[in-house]
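1. Structural data only, the sequence is not supplied:
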């Protein structure tokens, strides 16, 4: 059973340093833990690097899709200029 410090209102939540964020391998108490973005633990430098590369690829895809979306919306905006004459 886990300590009361890790249990909240009767629900046992896993502590964030119990398993690797990428591969879910249990993290040992006497082994190195590789951190990324403040609160993401990894069992090895390889898992950490793979997560960094995944995040960077996702950010690049987001930037490309955001840029395409902006270009598409600019192209779809039409501005008409001219004079409107109304007679009675």
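-> On my side now, so go ahead. In this text the structure is predicted, and so the values were computed from the model without any measurement. Numbering: from 1, shown residues only.
2. Every contact and neighbour count from this point should use C-alpha atoms.
-> OK.
3. and the gap between the residue most central in space within the chain and residue 61?
-> For the chain, the residue nearest the mean C-alpha position is residue 55 (6.5 Å; C-alpha atoms, centre = their mean). Distance from residue 55 to residue 61, counting by C-alpha to C-alpha, to the nearest Å: 10 Å.
4. Take this one as well and set it beside the first:
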């Protein structure tokens, strides 16, 4: 049983037991590098790798949402499963 474990074996492991990225056990009395409040890493390198993955994912997500908001879908009257086109935007009412 590790230092961070709960008193019962059936409990979930404590979030500070292993590195979030490489799963290396985090030792008692060793440095723990945190990210986003409660995500532990064994080293600056593991933490930096996760930050880069998150930034890359965020950029891809932003590009996808940006490009999909510009495109419109047209319904094909021949296709009975086609969906109606919905336009979104800002509406001002005076």
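-> The structure has been received and is ready for your questions. Note that this is a predicted model, so its numbers are computed, not measured.
5. hang on, the earlier thing: how close does whatever residue of structure 2 lines up with the residue nearest to the centre of structure 1 get to residue 47 of structure 2?
-> If you follow residue 55 of structure 1 across to structure 2 using TM-score structural alignment, you land on residue 54. Distance, residue 54 of structure 2 to residue 47 of structure 2, using C-alpha to C-alpha: 11 Å.
6. and the residue nearest to the centre of structure 1, what element?
-> Using DSSP states H and E, residue 55 of structure 1 sits in helix 45-76.
7. and that helix, what other elements does it pack with?
-> strand 34-36 (3 or more C-alpha pairs under 8 Å, 6 or more residues apart in numbering; DSSP states H and E).
8. contacting residues around the strand it packs on?
-> 41, 42, 43, 44, 45, 48, 52 (C-alpha atoms under 8 Å, 6 or more residues apart in numbering).
9. again, but for stretch 50-63 of structure 1
-> By C-alpha under 8 Å, 6+ apart, stretch 50-63 of structure 1 touches 22, 36.
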